[in-house]
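Colleague: Below are the sequence and a predicted model; questions follow.
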Amino acid sequence: MIEITESYIDSLAPNSSAIKNAQGLVKKRSFVRFNRSQDATLLFGECSGSGKSNYQCSADFIHPEKPVLRCSCPSRQLPCKHALGLLYAYAGGAEFLEAEVPEDILSKREKAEKREEQKTKQAAEGIETKPKKVNKSALKKKIQAQLDGLELLEKLALSLIRGGLATIDKKVLKTIDEHVKQMGNYYLTGAQIELRQLSLLLKQASEQDELYTYAMEQLTLIHALVRKGRAHLTAKLADPDLALDHESTIEEWLGHAWQLDQLKACGLMREQVELVQLAYFSYDDQARQELVDLGYWLELSSGDIHRTIQYRPYKALKHMKEEDSYFDAVQVSALYTYPGEMNRRVRWEDMIPRRMELQEIESLSKLGQRSFAEAIKLVKNQLKNPLSDRNPVMLLHVSEVLQNEQGHYALVDQAGHHLALEDITPSNQGSVELLPYIPAEQLSDATMLVVFEYHMGSGRLVAQPLTIIKGADMIRLLY
């Protein structure tokens, strides 16, 4: 039986309302019976509801990485508030009496076991391992369409540069927006997003002149995407296998959505990895027309910081669960890693939670980079590539945090080097303003997770604090 914490139960809930309603059932003492199996792999019970008879709910942990929550209620939510309430009661210390596993659960377990045996048998016979057949003719047509789209995008970018950004009027903006739609027809979703971002910047630039600098940076990115994308697609057409590039991020920039089996085939899957989340926030990306749930996770064995990203399109918000902060460590049986540089994106399907020990949190503070000069060098090397992540994240050891007469904050390392603190654009959420509320002793000789951003207008590299680790305390400024 895994360790069930409230943080883990929250992660299973489909939304915040389900969490609230489930906890309400426990507070109202709506459960009339709590039971557990002898081996503690099954929790089950009864909960009174609006029906004539009590609802039968259960949480089956026979496979702890894939718990199955069931209930006899008519709710369409999976899991429902009754099954979640059962877990909240268990985590809260309610007494669960030992009882025999119900027959219907035994039957469902048996059917599930047969399905798994069938899958194992097929895998052993090589049925499941057969690679998906690629329609090379269709793929070549798609690549040629992408090349045509990049040529169209390049012509637009050059015309904007020749004409000058300050001369752009409503007619030109309309042309840009038309090209945004066309990029989708050429299978260039990455280019579509960046061109829409350029349009958004130019529409705001008439009110804020400094945005022209960022618009120029955006044009530089688009130019790099055209140049590198064309070189990649041309080489891909010449490759008899039309193989994916798993060593750079160019495939994603061109609109490819990596599947887990593709990542595994490229050697980008590792087994039995432990991670702990250091920070999380969600923000609205108007260029993508999606809400983005972004989590930063530390791999305990290597000290590497990874990202989990969930994109929730505006049109599908009602059907997608928002991610949330997670406060336990997770044991992942298979960790899939995307191509990239610093803070590579990762995914997993199954995980088992466990509480972080105090000494483990204390050990995280040893992973902070002690030299700001070295840290900044690594960040700048990544930012030289226009197609790299523009907001890398690092753990830094901080000797102290200073504030000048103007109220601006800066981090100081052991060599006396300073790093300016400012709130940056991706999160659109402030954290610097929270520093006055942090005890002074927590801000000296501490480890801080920061996200970097290069300000084109001023030519300065700044950082925003996300999490402070001091001793056994982990203070999240964004969550």
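Modeller: Arrived safely, thanks for sending.
Colleague: going forward, measure contacts between C-alpha atoms and count neighbours the same way
Modeller: Will do.
Colleague: what's near enough to touch residue 472?
Modeller: By CA atoms under 8 Å, 6 or more residues apart in numbering, the contact set of residue 472 is 358-362.
Colleague: go with 7 Å
Modeller: Residue 472 sits next to 358-359, 361-362 when contact means CA atoms under 7 Å, 6 or more residues apart in numbering.
Colleague: which of the residues in the strand ranked longest in the chain are buried?
Modeller: When the chain is scanned for its longest strand (criterion: DSSP state E), the result is strand 269-285. Across strand 269-285, burial judged by 16 or more other CA atoms under 10 Å covers 269, 273-282, 284-285.
Colleague: Structure two is appended below for comparative analysis:
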Amino acid sequence: MTELTAAYIDSLALNAGAIKNGNDLVRKSSFQKLCCTEDGTLLFGECKGSGKEPYICSADFIKPELPVFRCSCPSRQFPCKHILGLMYAYASDKPFAVEELPTDIADKREKADKRDEKKKETIAAPASSESKKKVNKNALAKKLAAQLEGVELAHKLVLQIVQTGLASLDKRSIRMYEDQAKQLGNHYVQGLQAAVREILILAVSAESIESIYSEAAEKLASIHGLIKRSRDHLIARLEDPEKPMDTISVLEEKIGHAWQLSELREVGRVRNDIELIQLSFHSYADEARGEYVDEGFWLQLQDGEIVITRNYRPFRAAKHMKEEDSCFLVVQTKDLYAYPGDMNVRVRWEEMTMREPLPSDRTAVRSFAEPCFAAAIKAVKNQLKSPLADKNPVMLLHAAQLAHTDSGYALIDGQGDRLPLATINRLKDATMELLPILDQESLIDAAVLVMFEDHIAEGKLVAQPLALVKERETIRLFY
């Protein structure tokens, strides 16, 4: 069983409220019965509820990487507060009576094993019949045609905005464009829809149109490039039904495709036996997508690659979905799914275990920091040239010093080259204000995780610090 620490249990909770409620049950001694099996793979107990009968809950760790939780309560949150409380009680060394494995749990384990076997057989089964393939191809052709129509609608909408001019954008015209943008959702091009809405939201939030000209022009140019690439790609796939999806770039996702894990596995985008350590984390509301985004920045301990996790929670369903949080443990997963992309690919896992970080992990992290700013800036600029690439790449740099300058702060590498630091538009959260609080020792010989941004109006590339990794500690400026 994964070591049950408070941090690990917190990572399983749906949100901060669930964490508090679970701990409250332990504090109030609400559990009438606390039991575990001799091998420690099952925790089970009874917790006082609002009715006469207690709620029966259990946490099954027969497969540590994929624990199973059960509770008789009617809560829609899962794991519910009773399951969390059960685990918090175990983690806080409350006395658990050792009992035999309950018969109902043994039966459920057996059924689960049979389902797993059937699933493996299904995966290993031969491909579908020719008739089924034909039906799938027809359905795919219809979807591609609908997407292509959506691309043309997006093109007309963007062209209309450009022709009438940004200066003509007022509340009335923005509402009209919003109504048109909603139609894109019917054509399976949610990515393009979000890109268009970003322009409109930017215009609404601006104090004056003049203040957003540079940013809006960059976004319009990016959308134009995306529309052109999308049109060419969709036409090519319509003409050749055997042409595969783009599994290298983010084009499919930018158009609106939501990759399934089975698809990523099928195209070989799975990394095996990976350990990751999170260096920074933040959550934000993406108004263009209509979703909350929980974003984590991780380093793969095997090779030092910086990857990103993103958990999307639609505004309307957010309260029923798991809210990710900072993770201070090392994640271990047998299968790490990597989405198509360039720098900082998005990753995801289904099953994982966790362990406490070791001093050697921090040493490994520091060893992967790029010592030459010139090389880092070259890599970033090459990334920014692509119309599809993320405009805010993240890198881990080795700074000989974080120096205070006349204009603020800058990173200085071993050759004396400087990289200016600033608060960037992408984050809209301050970390620069925290630097003066740090002692001088923290600002010397540090591996610094930064997010880049091209300030076009000022003609310079800047970075915002997210975390500092020292020999003996990690200082998170975002967490």
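Modeller: Yep, it's here. Treat the numbers as computed from the prediction; the structure is a model and nothing was measured.
Colleague: So the residue located most distally from the centre of structure 1, which state does it fall into?
Modeller: Distance from the C-alpha centroid of structure 1, by CA atoms, centre = their mean, peaks at residue 52 (43.2 Å). On the three-state scheme (DSSP: H, G, I helix; E, B strand; the rest coil), residue 52 of structure 1 is labelled coil.
Colleague: I'd like to know how many residues surround residue 190 of structure 2.
Modeller: Using other CA atoms under 10 Å, residue 190 of structure 2 is surrounded by 25 other residues.
Colleague: again with residue 28 of structure 2
Modeller: 8.
Colleague: ok, it to residue 22 of structure 2 distance?
Modeller: Using CA to CA, to the nearest Å, one gets 10 Å for the distance from residue 28 of structure 2 to residue 22 of structure 2.
Colleague: Same check on residue 416 of structure 2?
Modeller: Distance from residue 416 of structure 2 to residue 22 of structure 2, by CA to CA: 52 Å.
Colleague: Okay, and which of the contacts of residue 472 of structure 1 map to helices?
Modeller: Using DSSP state H, 358-359, 361-362 are the members of those that sit in helices.
Colleague: Tell me the one of those nearest residue 2 of structure 1?
Modeller: Closest approach to residue 2 of structure 1 among these (CA to CA): residue 358, at 19.3 Å.
Colleague: By neighbours, which of the ones in helices among the contacts of residue 472 of structure 1 wins?
Modeller: residue 361 (17 neighbours).
Colleague: So for it, what's the nearest residue that isn't a sequence neighbour?
Modeller: Spatial nearest neighbour of residue 361 of structure 1, chain neighbours left out: residue 472 (5.3 Å); criterion: CA to CA, 6 or more residues apart in numbering.
Colleague: if we can go back for a sec, please identify which pair of the ones in helices among the contacts of residue 472 of structure 1 lies farthest apart.
Modeller: Greatest spacing in those, by CA to CA: 358 and 362 (6.3 Å).
Colleague: Can you tell me how far the residue nearest to residue 423 of structure 2 when sequence neighbours are not counted is from residue 473 of structure 2?
Modeller: Spatially, and ignoring its direct neighbours in sequence, residue 423 of structure 2 is nearest to residue 464 (5.6 Å; CA to CA, 6+ apart). As judged by CA to CA, residue 464 of structure 2 and residue 473 of structure 2 stand 20 Å apart.
Colleague: for residue 110 of structure 2, same thing?
Modeller: 45 Å.
Colleague: Leaving out the residues flanking it, which one is nearest to residue 343 of structure 1?
Modeller: Of all residues not flanking residue 343 of structure 1 in the chain, residue 306 sits nearest, at 4.3 Å (CA to CA, 6+ apart).
Colleague: was I right about residue 4 of structure 2 contacting residue 91?
Modeller: Yes. Using CA atoms under 7 Å, residue 4 of structure 2 is in contact with residue 91, at 5.5 Å.
Colleague: Show me the strands in the stretch 351-479 of structure 1, by range?
Modeller: Secondary structure of the stretch 351-479 of structure 1 by DSSP state E, counting those that start in this stretch: the strands cover 351-354, 393-398, 400-403, 409-412, 418-421, 446-455, 460-470, 473-476.
Colleague: Now render those as a markdown table, adding mean neighbour count and distance to residue 342 of structure 1.
Modeller: Below are the strands of the stretch 351-479 of structure 1 laid out as a markdown table (neighbours: other CA atoms under 10 Å; distance: least, CA to CA, whole Å):
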| stretch | mean neighbour count | distance to residue 342 of structure 1 |
| --- | --- | --- |
| strand 351-354 | 20 | 24 |
| strand 393-398 | 24 | 8 |
| strand 400-403 | 18 | 25 |
| strand 409-412 | 21 | 22 |
| strand 418-421 | 20 | 20 |
| strand 446-455 | 21 | 12 |
| strand 460-470 | 21 | 16 |
| strand 473-476 | 16 | 21 |
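Colleague: Ok, which of these comes nearest residue 186 of structure 1?
Modeller: Nearest to residue 186 of structure 1 among these is strand 446-455 (31.4 Å), distances taken as CA to CA.
Colleague: relative to strand 393-398, how tilted is that closest one?
Modeller: 130 degrees (axes from the mean of the first three to the mean of the last three CA atoms, to 10 degrees).
Colleague: The one helix or strand residue 156 of structure 1 maps to packs against which elements?
Modeller: Secondary-structure assignment from DSSP states H and E places residue 156 of structure 1 in helix 136-163. Counting contacts by 3 or more CA pairs under 7 Å, 6 or more residues apart in numbering; DSSP states H and E, helix 136-163 of structure 1 packs against helix 211-238.
Colleague: who's in contact with residue 187 of structure 2?
Modeller: With CA under 7 Å, 6+ apart, residue 187 of structure 2 has these contacts: 146-147, 150.
Colleague: redo that, cut-off 8 Å
Modeller: Counting by CA under 8 Å, 6+ apart, residue 187 of structure 2 touches 143, 146-147, 149-150.
Colleague: could you measure the corresponding residue of structure 1 for it against residue 300 of structure 1, distance?
Modeller: For residue 187 of structure 2, the equivalent position in structure 1 is taken to be residue 186, counting by TM-score structural alignment. Counting by CA to CA, the gap from residue 186 of structure 1 to residue 300 of structure 1 is 42 Å.
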